[in-house]
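Asker: here's a sequence, model it:
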Amino acid sequence: MQIRAFQESDKDFIVSLALRFMDFELMSWRDPDKMEESQLSLAQESVDNLSPGTEIFVAEDETGELLGFLEVQPHKDKLNDIEQGYIVAIAVSPQGEGKGVGKGLMTKAEEWSRQKGYRQLILNVFNNNLRAVNFYKHLNYEIEVVKMVKEL
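Answerer: Just a heads-up that it's a prediction; the model follows:
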């Protein structure tokens, strides 16, 4: 597997993986159709208009099959005024599961962050996405902030 910089030809693949971000049980108040629409829209916007400092990397196998992607960008922690690396999105295709693609992309994110001089790398994940939460915990990420929601 190799991890390379994003190319224009990768856009459709990246957008196609956007629905993987919903591959868990949503809270009852979240509208699945609206979530799907939002995820697709966010992914399309991301590949069409990269924010300053944002980089996207794509994992592919030796045959050129696309297996996953990673989007990272600079982030400033407003509570203590430090620069951090931020994982905007990371997704692995069904064909890439169990092949070390996710771990490879996370390693790439850490390398990118170190090269930028960041001492922390942060990400957001839905609490109900237990597969992802456990994956990040396995890689020594810690939960720092928990968003609480009460349906009224």
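Asker: rest of the way, CA atoms for contacts and neighbours
Answerer: Fine.
Asker: so what does the top helix by length along the chain touch, helix or strand wise?
Answerer: Longest helix in the chain, counting residues (DSSP state H): helix 32-48. Judged by 3 or more CA pairs under 8 Å, 6 or more residues apart in numbering; DSSP states H and E, helix 32-48 is in contact with helix 11-16.
Asker: list the buried ones in the helix it packs on?
Answerer: 14, 15 (16 or more other CA atoms under 10 Å).
Asker: to compare against the first, here's the next sequence to fold:
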Amino acid sequence: MTIPDSARPAAEAPIHVRDSGPDDLDAVLAILPRLAAFELPPKRVAEDLWRHDAALLRAKVAGERPDCHVRVAEGEDGALLGVAILTLRPEPMSGAPSAHLEVLAVAEGAEGRGVGRALMEATEAVAAGHGARSVTLHVFANNDRARRLYERVGYASEIHRYIKHLDD
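Answerer: Take a look at the predicted model:
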């Protein structure tokens, strides 16, 4: 999937979104720490934000997760600009076919170029192509940049999750 010139500022280079392959593993793993590129809530450890996702990615590469779909965005020079990881699963409340966006991470220096939007569009197309009627995702309340993107592309907050740390 290539984003048309009309959807991108004229000064920006084209963004190409494609299926990720085994050769992308190291580059994708290197982008995952970007999931913690905001002020983390108290008691949160950055590595915890991507540990499960790294394991999911490795399982996908090993052929163990056919429900998992990974898309990468790259620039004209082939440099990886971002990654999205989507899993197909029933919607938790209705049981309807759905998908969950596990990861949306944009490489440092590639922010504000439409990479996140391009990856969102690509993963939504994958979900729809597999019969999903919705896509869900989780985002920290104070991750304002991510929340703004999700809202711009049509996502709405539905459930609020509360936490109380019992070791205080």
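Asker: next, the TM-score between them, please.
Answerer: The TM-score (TM-score structural alignment, normalised by the length of the first structure) is 0.89; 148 aligned residues with a CA RMSD of 1.6 Å.
Asker: what about the helices in the second structure?
Answerer: Using DSSP H, helices in the second structure cover 25-31, 51-61, 115-129, 144-152.
Asker: coming back round to it: contacts for the longest helix of the first structure?
Answerer: 11, 14, 15, 16, 18, 19, 21, 22, 26 (CA atoms under 8 Å, 6 or more residues apart in numbering).
Asker: swap the cut-off to 10 Å and go again
Answerer: With contacts defined as CA atoms under 10 Å, 6 or more residues apart in numbering, helix 32-48 of the first structure is touched by 6-8, 10-12, 14-22, 25-26, 31, 51, 54-56, 71, 88-89.
Asker: just checking, what residue in the first structure corresponds to residue 144 of the second structure?
Answerer: When the first structure is aligned by TM-score structural alignment, residue 144 of the second structure is paired with residue 130.
Asker: quick check: chain neighbours aside, which residue is closest to its match?
Answerer: Distances taken as CA to CA, 6 or more residues apart in numbering put residue 24 closest to residue 130 of the first structure, at 8.0 Å, once the chain neighbours are dropped.
Asker: can you pull the contacts of the one you found?
Answerer: For residue 24 of the first structure, the contacting residues are 126, 127, 128, 129, 130, 131, 132, by CA under 10 Å, 6+ apart.
Asker: apart from its neighbours in sequence, what residue is nearest the one residue sitting closest to the centre of the first structure?
Answerer: Nearest residue to the geometric centre of the first structure (CA atoms, centre = their mean): residue 89, 1.9 Å. Among residues not flanking residue 89 of the first structure along the chain, residue 71 sits closest, at 5.1 Å (CA to CA, 6+ apart).
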